[in-house]
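Chemist: Show me how the following folds:
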Amino acid sequence: MRPTEIAISSYRSVRRLSMPIEPLSVFVGENGVGKSNLYKSLSLLRDAAAGRITRTIAEEGGLNSVCWSGLRKRGEDGRLRLSAEFDRLRYSIEIGFPAPSEAAFAGEPMIKSESIEATQGKRTVRLMERKNSLVSVRDDSGAWTSHRDAVLPSETALAGFPSARECPEIVLIRNAMLGWRFYHDFRTDPASQLRKPCLAVTTPSLSADGSDLAAALATLYAIRDDTVDLQDAIQDAFPGAELRAWEEGGLCEFDLQLQDMPRPFKAHELSDGTLKYICLLAVFMGYRLPPFIALNEPETSLHPSLLAPLARLIAKASSRADIWIVTHSEQLMEALRSESSVPLRRVIKSKGATTIEGLTLGGEFREEESEDDEC
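Modeler: Here you go, the predicted structure:
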């Protein structure tokens, strides 16, 4: 299942936002407008599927730090609300502070509600509903079955409900979101795992931290046994260069032969920008791409000459996976528009809240005006 829409309410600088997910979604904006908060809110949905969303919020400073940072209207509860839609299914979660009677640490993030709804024709049917620790599911006959204390207040029903077989949609949505992959940055310092050999284990998709980079590249050589596209991409970014990856003694390694250099350079010898670009090659050219890939400012540390080749990589990969990118690089945005005709999505702040130009209250983007219309 692919995500078709997300909704965010009361997350940091995002007061209320609903937007469609397109095969290639690219958002550009200046520093401080809240681009990263869009990325992080998606990551929180994946954490809900993994059962660690409350821990992630605690690690980020707790609800006081994570919830809407602006002024609230009278009566607003300030709860964090997230939802994701998958074709006919919609998952929603609401997180707030514990009630005085709840067995919880003071200030601990608590799951207040969760739900799964299905669209059947023109009807919307609720299939799972969770209120605090009470989980109720609807069976095939339409009858509800309730499970008291089925999950702890800090656990998601999506990950921890022991009777998920009673509601197969729980498993469908959980597995769909667990397949999402997020890439925020890659460590390229001398001690980085990217610069070291890694275990020779078949690696169809690069891990979030890139620590299995050599194995992901070697998988293309050893398993697919076809690296024409990979070498073409290397040539596009580094004319005259050749990338090699191999397995030896239970470990995978790689090197890069640059044009006019007497010998190839191994990972520990490559510049930060070159190593970062090879990581992005592995992200977008893996043996099997994750169904949904989100990247936060992938242009960081790259020379401007690499942005056009990166745009071509992204555009080509968008036929194999849904890709979601936030960037502050106008040059990358223009290159992506040239390669894929992706519409411009500009992130701005309006009255202190993060929003997107052209996004309607109904969660749809207005059609862009042509240049003739603008004149």
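
Chemist: drop to CA atoms for contacts and neighbour counts, all remaining ones
Modeler: OK.

Chemist: Pull the distance from the top helix by length along the chain to the chain's centre.
Modeler: With secondary structure taken from DSSP state H, the chain has its longest helix at helix 35-50. The gap between where helix 35-50 is centred and where its chain is centred comes out at 7 Å by CA atoms, centre = their mean, to the nearest Å.

Chemist: any idea which helix or strand carries the closest residue to Gly34 other than its chain neighbours?
Modeler: Computed as CA to CA, 6 or more residues apart in numbering, the closest residue to Gly34 that is not its neighbour in sequence is Thr354, at 5.7 Å. Using DSSP states H and E, Thr354 sits within strand 353-356.

Chemist: so what secondary structure elements neighbour that strand?
Modeler: When contacts are defined as 3 or more CA pairs under 8 Å, 6 or more residues apart in numbering; DSSP states H and E, strand 353-356 packs onto strand 14-20, strand 345-350.

Chemist: which residues in the stretch 101-250 of the chain form strands?
Modeler: Using DSSP state E, counting those that start in this stretch, the strands of the stretch 101-250 of the chain run over residues 110-120, 123-131, 134-138, 144-147, 180-183, 198-199, 242-248.

Chemist: and for comparison, fold this next one:
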Amino acid sequence: MITTVAISGYRSLRDVVVPLGRLTVVSGANGVGKSNLYRGLRLLASSGRGSLVRDVAESGGLAALRWAGPEHLSRAMRAGEVAVTGTRRRQPVRLLLGVASDELGYTVDLGLPQPDGTSAFPNDAEIKSESVFAGPCARQASLLLERTGPRVRQRDGRTWETLAAPLPADRSILAELVDPRTTPEVVGVRRMLEGWRFYDHLRADPGAPARRPQVATRTWALADDGGDLAPALATIVEQGMGRQLDDAVAQALDSRVEVREVAVGGQGALGVMDVLVHQPGLLRPVSGPELSEGTLRYLLLCAALLAPRMPELLVVNEPETSLHPRLFPPLAQLVADAAERTQVLVVTHAAPLAEALARAGAEHIGLAKDLGETLVEGRGRFETPAWVWPGR
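Modeler: Coordinates of the predicted model:
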């Protein structure tokens, strides 16, 4: 289970350390940094896919992503006694991402290349350092593997062994050191991050793919846009979770969902599947194009949270979009049931949904903002998980 996520130097997250439980809900007003936390998690997951540097570039580069405030916020600034002003930068630009689990942890430090005028990509982020560690944070005694610049060394008992091949600045150890015999901890971290699943682009608009029939093939996890809703629901039913689906739909929508397959292309050809919703009082079921955005979105969330094969971490961003508040309690129960099978993190700005999740057993993380900096509410110095960022 993931126990801690740490992000520093990313947008409003000047230095945030967040503890995670089996089920965690992050809430706060608009603009406090919830989306930044969510996007930071997505960047961290991209390390496991080997696309971190590219994803940073596609997000605008470090110039657009880095903390825009002063390097240090003094007590006088926080008290309003003096104005917040910029000072000459003394430290290098750093975007730091880190995660700790019950077994292994990982940190990565991104920065800018040296301005020597020889590169065609002077603003492209470079990986300055990485570490893999055991325990709650990357203390020197818990480090298992450490990368500084191109140099990588691995702990061998009480000594360190330098790995022969230097790494290019745009390649992570998670992409390069892939041999489970020689670097099993690195492979373990990569698999952990690759196993995260994110939902924040579930489409319920009139042109959403979920409104159209889809190819009939087993679908173990809903696509990130929800475009394979019908086969995802059919797979849930086939794998013995049809009753949970029926209960969730009946409780929230007072309806029954059906997935119907229609063969195309002649006998033996692959068919397509469509979603139909049976509503009280209607003489025929309602098909995808007729569904309201709220109904379709709730069905998408059912498919995501009842998936037969769950990831190591399931992250859902603003699931309340298009939903009536009366759907929050059944949605909270769906999330709580999913947390019995995997670790779940929900990011929401809807206080009633956060409260419903808290009643269902979620650990609550409230975010606030002070002088442009995102802070975790109600957590002082000794209530924040211990965390250490390795040096470069």
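
Chemist: quick one on the thing from earlier: what's the average distance for the strand holding Thr354 of structure 1 when superposed on structure 2?
Modeler: Average distance between strand 353-356 of structure 1 and its aligned residues in structure 2, after superposition and using mean CA distance after the TM-score superposition for structure 1, equals 0.7 Å.

Chemist: in the helix or strand following that strand, what's buried?
Modeler: The C-terminal neighbour of strand 353-356 of structure 1 among helices and strands, as given by DSSP H and E, is helix 371-374. Along helix 371-374 of structure 1, not one residue counts as buried under the neighbour rule (16 or more other CA atoms under 10 Å).

Chemist: what stretch of structure 2 does the strand holding Thr354 of structure 1 fall on?
Modeler: On structure 2, the counterpart of strand 353-356 of structure 1 by TM-score structural alignment is residues 373-376.

Chemist: What residue in structure 1 is paired with Ile173 of structure 2?
Modeler: Alignment note (TM-score structural alignment): Ile173 of structure 2 maps to Ala157 of structure 1.

Chemist: Look up how far Pro98 of structure 1 lies from the residue nearest to that match when sequence neighbours are not counted.
Modeler: If the residues on either side of it in the chain are set aside, Ala157 of structure 1 comes closest to Val151, at 6.5 Å by CA to CA, 6+ apart. Relative to Pro98 of structure 1, Val151 of structure 1 is positioned 15 Å away (criterion: CA to CA, to the nearest Å).

Chemist: And for Ile57 of structure 1?
Modeler: As defined by CA to CA, Ile57 of structure 1 lies at a distance of 14 Å from Pro98 of structure 1.

Chemist: which ones are touching Pro239 of structure 1?
Modeler: The contact partners of Pro239 of structure 1, taken as CA atoms under 8 Å, 6 or more residues apart in numbering, are Gln259.

Chemist: The same query, at a cut-off of 10 Å, please.
Modeler: Contact partners of Pro239 of structure 1, counting by CA atoms under 10 Å, 6 or more residues apart in numbering, are 232-233, 258-259.

Chemist: swap in Glu248 of structure 1?
Modeler: With contact set as CA under 10 Å, 6+ apart, Glu248 of structure 1 has these partners: 197, 199-200.

Chemist: so where does the residue mapped onto Glu253 of structure 1 from structure 2 fall, helix or strand?
Modeler: Taking TM-score structural alignment as the alignment basis, one finds that Glu253 of structure 1 is matched in structure 2 by Asp274. Asp274 of structure 2 belongs to strand 272-278 when elements are defined using DSSP H and E.
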